[in-house]
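[1] fold the following.
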Amino acid sequence: MSSKQKVTFLIPVIAIAGLFGIILLTPQDEQIIARGIVHDESGPLEGAVVRQRGSSYYVLTNSDGYFELPLPENNGAQITAWIPGTFIGGGDVEGFLNPEGDMLFLHHYPVTDNSEYPFVSPTDPDNETACANCHADHTGENDSAMPFDEWQQDAHATAATNKRFLSLYNGTNLAGEAGPATLFIYEALQTANKPVAPSLGQDAVGPGYKLDYPDQSGICATCHTPILAIDTPYHADPNTAVGVAAEGISCDFCHKIQDVTLRPDGKPDPGLPGVLSVQFLRPQAGEQLFIGPLDDTPGEDIYAASQDESQFCAACHSGQFWDVPIYDSFGEWLASPYSMGDQAQTCQDCHMPHVGVTSFVQLPPDDTTILAPRDPETIFSHRMPGAADEALLESAATLTVEAKPTGDQLHVTVRVTNTGAGHHIPTDNPLRNMILLVQTVDGEGQPLTLLDGPTIPAWGGVGDPAEGYYAGQPGILYAKILADLFTDEMPTYAYWRPTRLVSDNRIAALATDQSSYTFALPADQDVTVDVQLYLRRAYIELMDLKDWDTTDMLMTQQIVRVP
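    Next up, the predicted model:
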């Protein structure tokens, strides 16, 4: 439920005529009416949203700034008001319960962004506005439900320090051992120096951006260390991030975003990667403000509907190099049924799901503000599950398997449907791939001979299938395959170079991929068909080179026995 949706009180009811039409009240609520006038320095404000803090029910002020707000009960929570352009205001409920009501003043917030603002670390012990002060659990009873505690478990918190990211950026393995700089040769017919093939995997640590371009920083920091990259986006080396910049995509960073710049087609401008497409509103020295998705949190808070919209995620979940789209989970969502109509869902619906909590605040002991329980549908989790979350992956795809014996052959049909993701699966980083493994064995556990049907290509790993090297096995590898434009190495792991798109068989939202297999069927034996779908975080050859010990994650599995 949106924080702006109205709710209806329970029956039996009494209908009375009010300023805003018919208001439904239970008998015991008949006398509990909060009244008042909302105004700013210029006078009364029409159209201000007024509610009791934490409630889904609200009214709007009339042309005189006046409101009458029926309360189901007096739970002691503040009466709050907000209108575009102002901080959220609030006042003690008791003041609004007398017949004359009370005045509620709204302050306008500054409209000029302060580029000199120093972002606040969520754990800064010397800053009273640090997020952990009020949005972390201090009791030890609920250490995963507060936003700060959830954020610490989220990949956004480690975007700047992720060891896999840094090893690919620097051209090292996880032990920090660096490879040699890439060798380039000049060819007169080329418009740029050409790397010598094979240039990928030429040593024990694999490729790296800094091996290709040791004197450049690239644009990785615009998403991975955005605070570092705000002022010098093309000269920000993630290795140099310290302090709050090394905390990745942190609380204060996101809650200073008032909008994201998009082109007329609804996508970010590829020439403005990451933080360059973000519109901030940072306070002046000595002041503070926080932008959020609720309109009833009085103080230094500002309501912005954009914080609940997929566009908020667009800048860092769309990207291209050398005019080739490399990752585009936002664009995939935008083109999917999930971006429109009855099936519309936002990125936040899946990646910031409601988890049933009724509060996201733990106030300091000396703060006597009364916080009424909220509708859990208005509170979004900050753990933001993604490609490493087992439960999310298990809900992303559905398998159906049909196995029909015909004479001495077994015909297997497999359908993989993207039932749970609002974008392609797999998505984002083009190193990710999804492996469909179709295994058939006889009653003695021996694999059946494949007579016809697709097999997993070489980049599924050449070697022992028991160790995850599935090349040549019945099945499909789903991935966006890029080739190096100059060396033709495929799939290329160095997607920051000029590349060309070779193929893309990933499964779009709500789409189904079907594949068929024919096996030799042994006589008079039971057969087991075991179909598994895995997400692999990167190509296995690259993981071996980099020493990335990242286990394949089973998304779904179906077992069929014949007869």
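[2] switch to C-alpha atoms for all contacts and neighbour counts from now on
    Noted.
[3] all strands for the stretch 451-563 of the chain, in order.
    Under the criterion DSSP state E, counting those that start in this stretch, the stretch 451-563 of the chain carries strands at the ranges 475-478, 480-484, 499-504, 512-520, 527-536, 553-562.
[4] distance check, residue 50 against residue 38.
    9 Å (Cα to Cα, to the nearest Å).
[5] more crowded one of those two?
    Using other Cα atoms under 10 Å as the criterion, residue 50 and residue 38 rank with residue 38 on top: 30 against 27.
[6] what helix or strand is the more buried one on?
    Residue 38 belongs to strand 33-40 when elements are defined using DSSP states H and E.
[7] what's downstream of that strand, the next helix or strand?
    Moving toward the C-terminus from strand 33-40, the next helix or strand (DSSP H and E) is strand 43-44.
[8] compare with the first, here's sequence two:
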Amino acid sequence: MKVLIHLAVLFFSIPVFAANEVKDDPAYQYQPNSYCGACHQEQLRDYSQSMMGKTPHDKVFQQFYLGLNAKGEKDGMGYKGFHPDEPGDCANCHTPDVVLNEGHEVDLTEAIDKGSQGISCDFCHTVADVRVIRDPDTGRYTTDINHVVTRARGDTKRGPYDDAVSPAHKTVMSPIHLKSEFCAMCHLNQEHLLSISTYADWKAAYDKGAVTQQCQECHMPTGGKDRPVAIGGKVRKAETIRRHLFHGGHSKDMLDKAATLKLEAGKKDGVLVVDASVTNSGAGHTLPGGATLRNIILVVDAQDAAGNHLQHLGGKQEKLPPLAGVGNTERDFAGHPGKMFARPFVTKTGMVPAGGFNADHELFNTRIPPRETDHSTFHFTLPEKGAIKVTARLIYRWTYKPMADKKGWDLEDIEMTRQSVEVD
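    Got it, this is the predicted structure:
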């Protein structure tokens, strides 16, 4: 309401400041999102729907941090289950305001109790710079937010426009807000392993020329009609207004654009041979992304004319691993013909999957880099007669099914695409 009063009474131009004027006010108190949303209503609506906008209060995230199951019972599966007396670095990205204020790692619960606004509007738009620090000798990154982020707390808000004026605050055009390096402050995390590698994966593809877009161009798409970005502001071209939805793996629309599946099948030496090609045709980073729990499973099935499943003849290398789900439900695919695209971590004692906080090494890494194609071959028995139908599906899961089963999490299978071919 205060902002609306400002608009009604104090609607005057405030000069745009130069981008290199970085002044940080340690006494500044971050404003809640609702304050910013009084004028930036569309942005607040978008952001409130996003996964980023739900942190740090997202239940699944908190349960993984605290080592709790969906019922709130301790199960040891999570950061606090392994490091009960240490704060960890989870708060760095989920409550960055408090961590930066304190100058060191903070327990997540403590950060929330101290009034963290999470990854708020005001936090992001008072960031002046983000540095990507990589040791060229070891290849390891420095990702502690206290070392990579420069803040400019105060009444000057930083964003993509060089002509923005506001009656509520000063404005400055910020080049870092248009670059993937801004996202690297959280979508890059170095522990014993590079537990979140999204930025590094994108950068490798960008440097090769396989990708030409910045993160914002995919995850903050433009569109709609010409409109102002704030109440009372100038009308801007729709193609200059980026949505704040931050859609990713939880979005069916994004997944539909991420991969291309090609399926071929034929008879050879008395056996049905199926070739499946999966191309990372749309993602600017690996498929799936850089968080270790994300996985995509290719499920291949062959049936005779009567709908009976043909016997699979291939070895272990043609079958999905236990991480695809062990059980008797139609969603448990372990041992089924197919392939998993993922990068699961393993502890020193052999526990899998592991989080970045207790990982010792990778079990395997089958993620597909941007614009590259993975080829897999599968073998089945031939029926005595009749046509054969082969179907392949790509299914996205934000975590491994065995973990979701143990935690009691509601895990949705999102079908990205499917292809079918018939063999006479």
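[9] quick one on the thing from earlier: of the strands of the stretch 451-563 of structure 1, which is nearest residue 451 of structure 1?
    strand 512-520 (5.2 Å; Cα to Cα).
[10] mean deviation of that closest one from structure 2?
    Taken over the aligned residues, the distance from strand 512-520 of structure 1 to structure 2 averages 0.6 Å (mean Cα distance after the TM-score superposition for structure 1).
[11] list the buried residues of that strand.
    512, 516, 517, 518, 519, 520 (16 or more other Cα atoms under 10 Å).
[12] dump the residue contacts of the fourth one.
    For residue 518 of structure 1, the contacting residues are 409, 410, 411, 412, 450, 451, 452, 453, taking Cα atoms under 8 Å, 6 or more residues apart in numbering as the criterion.
[13] for the residue nearest the centre of structure 1, which non-adjacent residue is spatially closest?
    Centroid check for structure 1 by Cα atoms, centre = their mean gives residue 351 as the closest residue, at 5.0 Å. Excluding its sequence neighbours, the residue lying closest to residue 351 of structure 1 (Cα to Cα, 6 or more residues apart in numbering) is residue 384, at 4.7 Å.
[14] which position in structure 2 aligns with that neighbour?
    For residue 384 of structure 1, the aligned position in structure 2 is residue 246, judged by TM-score structural alignment.
[15] residue 514 of structure 1 now?
    Per TM-score structural alignment, residue 514 of structure 1 is aligned with residue 375.
[16] what about the strands in the stretch 1-150 of structure 2?
    Under DSSP E, counting those that start in this stretch, the stretch 1-150 of structure 2 gives strands at 16-17, 127-130, 133-134, 141-142, 149-151.
[17] so which of the ones you listed is nearest residue 409 of structure 2?
    Closest among the strands of the stretch 1-150 of structure 2, once you apply Cα to Cα, is strand 141-142, at 32.0 Å.
[18] what does the closest one contact?
    132, 133, 134, 135, 148, 189, 190.
[19] any idea which of these is closest to residue 410 of structure 2?
    Taking Cα to Cα as the measure, residue 410 of structure 2 sits nearest to residue 189 out of these, at 26.2 Å.
[20] that closest one: what's it in contact with?
    Per Cα under 8 Å, 6+ apart, neighbours of residue 189 of structure 2: 141, 143, 195, 196, 197.
[21] the second one and residue 133 of structure 2: what is the separation?
    The gap separating residue 143 of structure 2 from residue 133 of structure 2 is 7 Å, by Cα to Cα.
[22] so for the match of residue 514 of structure 1, what's the nearest residue that isn't a sequence neighbour?
    Nearest residue to residue 375 of structure 2 in three dimensions, chain neighbours excluded: residue 277, at 4.6 Å (Cα to Cα, 6+ apart).
[23] help me confirm that the match of residue 514 of structure 1 comes into contact with residue 276.
    Yes: counting by Cα atoms under 8 Å, residue 276 is a contact partner of residue 375 of structure 2 at 5.9 Å.
[24] tell me the contacts of the match of residue 514 of structure 1?
    275, 276, 277, 278.
[25] kindly report the same for residue 25 of structure 2.
    152, 153, 154.
[26] which residue in structure 1 lines up with it?
    Aligned partner of residue 25 of structure 2 by TM-score structural alignment: residue 114.
[27] one step back: show me which of the contacts of strand 141-142 of structure 2 is closest to residue 72 of structure 2.
    Among the contacts of strand 141-142 of structure 2, and counting by Cα to Cα, the member closest to residue 72 of structure 2 is residue 189, at 27.3 Å.
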